[in-house]
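In: kindly generate the corresponding structure for this input.
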Amino acid sequence: MDETGALDEALQRLHESGPERLGRLTNHAPMAVEALAARGQARAVHRWLDLYAPRLEDFPSGVEPVTAANWPEALGDPRRAADWIGYFSHEVAERDWREVLAQWWPRLLPGMYGGSAHPVIRVGHAVRTLLAGESTAPRRAELAHGLGYWAARHHPVPGLAPLPGAGSATAALDAVTPISAREGGFPDRLGRIRGLPVWAADVTDPDAARRRLTELVRAATHRYATHGHGEPTMLVHAATAPNAVLRTLPALPRALWVPSLRAAWTASAAVTAMYASDAPVPFTPPGTFTAEEVVERALAHGDEHVIKLTDTALDTGDRPALAAALRAIDLSEPLS
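Out: You can find the predicted model right below:
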C-alpha cells in the first residue's frame, strides 16, 4: 500500500467533491486512485486525478442531519447524501471503524444495487486501504463517504423468482437470461429483472461462503473477456461489485459472510442479465503480458472502469483475468 502520502492527499482533495455528478453519474475517482496506489502507481495518482478533475462536482448541500432516531426515513434518499456522509463522518471519528462497518453492513447490504452498485465498490476500496495500512483520518473519512453514498442510494431488489441454476459460478452466470428490453439506464433495467438462477444458496459455513465468493469474482472477471462487448463499462461491475464484498469480509464478523455472498451473487447476476451480450466472442491477447505491464497499460489508458477491472483481475491473478483487463482496454474509450 502507498507509503508516499499521495493517496491520503488525493482523498483529501476528493472529499471536497460529491459522490456523484450530473445528478446520477458516480464519482469514480476515490476508487481509481486507491486502486492505483494499491498497485504500485502512487506517484501517478495526482497526475491521473488532474485529468479526471473536470468531471468532479462540488460537495452537495445538506437537508437535515441524519441521527440514530431518524435514519430509517433517510435511507435510500439521494438528496440526503451530504447528511449521510456527515453522519458516518461523525461515527468513524468517535468509534472504531470496524464497529461502525459491522453495525451498518447488514442494514445496507440489501440495498447494494443503488447507484449501479458503485457505493459498495467504493466501500470495498476504502476497507482494503484501512486493512492494508495505517488508519489515517483521510482513509477513515473515505469509508464514511462510501457508507454515506451507499445509504443515500440504498435500493433493494425484492421478490426475484429463483430460477434453475448450476453448480459452478461460471455455469450459473451462463444460465442468466438477459432481460428482453435492454434500453434505459441501470434503474430501468434493474426493474425488469423478474428472476435469477440459484447459486450457492445451500452455503451456510462462512469459510465456504468466502471460497464461493472468490470463485464468483474469478468467473465474472474471466467472463468479461468474452462477453464484455455487450456493454464494456457496465459489465465491469459484475466482477468489481462481488470483489468489493470479498475485500470487505476480513473486516466483518463471520456471521455476515454468508448473507454477503448471497447479495454479491444477486448483484453480479443482475448486472449480467442487464448488460451481457447474447453470445460470447473469443478473445486472445496479442502476446504475453505480466501483471505489472497490464497495470501500466491500464494507467496509460486512464479509463476509471479499466483501472478498477484491472485491479480486480490482479486479485484473481491468472492469465484469463489479465486477458479480461486487456479486453477492457481494447473496448473502452480512454480518459482524455
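In: from now on I want contacts and neighbour counts done on CA atoms only, so please keep to that.
Out: Noted.
In: compute the first-to-last residue distance for stretch 177-184.
Out: 18 Å (Cα to Cα, to the nearest Å).
In: strands along the stretch 51-200 of the chain, start to end?
Out: 161-163, 195-197 (DSSP state E, counting those that start in this stretch).
In: just say which of these is most tucked in.
Out: Ranked by mean neighbour count under mean count of other Cα atoms under 10 Å, the strands of the stretch 51-200 of the chain are led by strand 195-197, which reaches a mean of 21.
In: following the chain onward from that one, which element is next?
Out: helix 206-227 (DSSP states H and E).
In: buried ones in that next one?
Out: Counting neighbours by 16 or more other Cα atoms under 10 Å, one finds that the buried residues in helix 206-227 are 206, 209-210, 212-227.
In: stretch 145-158 too?
Out: Those would be H145, G146, L147, G148, Y149, W150, A151, A152, R153, H154, H155, V157, for stretch 145-158 by 16+ other Cα under 10 Å.
In: hmm, the fifth one is touching P119, no?
Out: What it means is Y149. Yes: counting by Cα atoms under 8 Å, Y149 does reach P119; the two are 5.8 Å apart.
In: this one next, for a side-by-side:
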Amino acid sequence: MDTTSPTLGEALQRLHASGPEFQGFLSNHGPMAVEAMVRNGQAGTVHRWLDTYENKLEGVPGARTRITDANWPEALGDPGRVTDWTAYFTDLVAERPWREVLAEWWPRLLPGIAGAATHPVIRVGHAVRSLLAEGEDAPRTAELAHALGYWAARHLLLPAAVRPAGGATPAEALAAVPRIAEQQVTPVRGYAQLPSTPGWLGITESLHIPDDPEAVRAGLTALVRAATLNYGDYGHGNGIMLVHAATAPNAVLRTLPALPRELWASSFAVAWAATSAITAIYAADTARPAPDASSLTPEEVFERAVANGNEHAIKFADTALDVAAASEDGDTRALSAALNAVRLIDE
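Out: From the prediction side, this is the model:
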C-alpha cells in the first residue's frame, strides 16, 4: 500500500455521504472494497470504480433520537437507528482513543456478528486494518465509527447459542458442516433453519478453542484458510453469499491485534459460528473444481477481481491473497478460490 497516497481518505469521504445500505437491506460495500483495492496496489482504479458503484447507493438515513451511554441497549439491533449509532460512535472516537472504544464495544457487538450477513464486522475489519497499518487520521477514524455504528444497528444473534468445546481443527469441523434443507434463502431465513438442521449444532460445537492467545490466532488463521479453500470447492452453491464464510473470520483476525488478548478466544468462537452458519446455508452439496491459478501471480489474480468489478469478488480476493501469502510454497489453492469467485460472480 502506498502510504503517501490520499486515495483511501478521499474515497472514504465520498462514501460517508451515503448510507450503509441501499434498496432496503443491501450493504454498502464501498468502504471495504476501496480499502482492499488500495491495500493491494490498485489505488489508481479506486475513483473510477466508485464513479460506477456510487450510482446504486442512497443517502444517509435521517436521524431519530440521540443515543447515549444510558439508553444504548434499547437501540441495539434497530436498523432504523443507524444514523443515531454513527453519530454516537463518531462522538466516542473524538473523545477517546479508538482502540479504547473498540475494546469496550467489541464484546458487546461480537455476539451479533450474524447481522446483515456479517457485513458490519467485515467493514470493521477493513477499518481496523487501515488504522493499524497507516495510523490514525480523520477519514480512517470516521470509517471505524461508521462501521461500528452499522454493526450496532444490525446486531443479530444466531438462533442457537454455540459453545465450541471439542477437539476438531477448523478444517475438520468445516468439512463436516451439514447443509440446511431449504436452499436459495435470505440469511435470516437460513439462520432460522440451523437449530433444526440435523448435526449442525453438534458439529459447530466440535471445534477446539485453545486458551493460549497465540494458539487462538493460529486457529483463527487456519479457519480463514479452510473457509477460503472450501469456497474453491463449494462456492457454486452461492457464489456471492459464501464469500462471507471466509471474509467474516478474516475481519476478526485482522482486528485481533487491536483487542485485549483476553477477548481473542471468544472472538475465534463467534467467528467460527458465523462461518459454520454461512457454510450450512450457502455451500453447495458436492464439490466442483476451481479454475487453475498456478500460472498467475497474486497481483494478477487481484487485478482480475478488480476487472470483474463486483465488490464481493474484490473482497474475497483480498482475503485469498492473505491466505496465499501464508501458504507453503507452490500452494495456489487460495488463488484458485479467488478465480472461482470471479468466475461464479460473472455467471
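In: just give me the neighbour total for A280 of structure 2.
Out: When neighbours are counted by other Cα atoms under 10 Å, A280 of structure 2 registers 27.
In: nearest residue to it in space, please, no chain neighbours.
Out: R179 (4.3 Å; Cα to Cα, 6 or more residues apart in numbering).
In: quick check: closest non-adjacent residue to L36 of structure 1.
Out: Per Cα to Cα, 6+ apart, closest to L36 of structure 1 is A42, 6.1 Å.
In: what's the burial count for the one you found?
Out: Count around A42 of structure 1 with other Cα under 10 Å applied: 22.
In: I figured it hits A10, correct?
Out: No: the pair A42 of structure 1 / A10 is not scored as a contact, 9.9 Å apart, by Cα under 8 Å.
In: quick check: neighbours shared by these two?
Out: Counting by Cα atoms under 8 Å, 6 or more residues apart in numbering, the contacts common to A42 of structure 1 and A10 are V33.
In: helices along the stretch 151-300 of structure 2, start to end?
Out: 170-175, 187-193, 200-204, 213-234, 244-255, 264-282, 298-308 (DSSP state H, counting those that start in this stretch).
In: next one: the last one to chain centre, how far?
Out: When distances are taken as Cα atoms, centre = their mean, to the nearest Å, helix 298-308 of structure 2 is centred 19 Å away from the chain's centroid.
In: can you name the residues of structure 1 that it overlays?
Out: Following TM-score structural alignment, the aligned partner range for helix 298-308 of structure 2 in structure 1 is 291-301.
In: sorry, back to before: tell me the contacts of the residue nearest to L36 of structure 1?
Out: Counting by Cα under 8 Å, 6+ apart, A42 of structure 1 has contacts D2, T4, A6, L7, V33, L36.
In: and the residue mapped onto H155 of structure 1 from structure 2, what is it in contact with?
Out: Structural alignment (TM-score structural alignment) places H155 of structure 1 against L156 in structure 2. Counting by Cα under 8 Å, 6+ apart, L156 of structure 2 touches G77, P111, G112, I113, A114, G115, A116.
In: any idea how many residues pack against P164 of structure 1?
Out: 13.
In: touching, it and V198? I think so.
Out: Yes: using Cα under 8 Å, P164 of structure 1 makes contact with V198 at a distance of 6.0 Å.
In: related to what we said a few turns ago, from the contacts of L156 of structure 2, pick the one nearest Q23 of structure 2.
Out: A116 (13.2 Å; Cα to Cα).
In: quick one: that closest one and S27 touch, right?
Out: Yes: A116 of structure 2 is within contact range of S27, at 7.4 Å (criterion: Cα under 8 Å).
In: of these two, which one has the most company?
Out: Using other Cα under 10 Å as the criterion, A116 of structure 2 and S27 rank with A116 on top: 22 against 19.
In: what's stretch 287-301 of structure 1 in contact with?
Out: 36, 39, 306-307, 310-311, 314, 317, 322, 325-326, 329, 334-335.
In: and stretch 59-72 of structure 2, by the same measure?
Out: Counting by Cα under 8 Å, 6+ apart, A17, S18, G19, P20, A75, R81, V82, T83, D84, W85, Y88 sit against stretch 59-72 of structure 2.
In: ok, the nearest residue to the fourth one once chain neighbours are set aside - contacts?
Out: Across the structure, with Cα to Cα, 6+ apart as the measure, the residue nearest P20 of structure 2 apart from its sequence neighbours is N28 (5.0 Å). When contacts are counted by Cα under 8 Å, 6+ apart, N28 of structure 2 touches G19, P20, E21, F22, L57.
In: likewise for A175 of structure 1?
Out: Residues near A175 of structure 1 by Cα under 8 Å, 6+ apart: P164, G165, A166, P197.
In: so how far is A241 of structure 1 from the third one?
Out: As judged by Cα to Cα, A166 of structure 1 and A241 of structure 1 stand 21 Å apart.
In: looking at these two, which has the bigger crowd around it?
Out: A241 (28 against 16).
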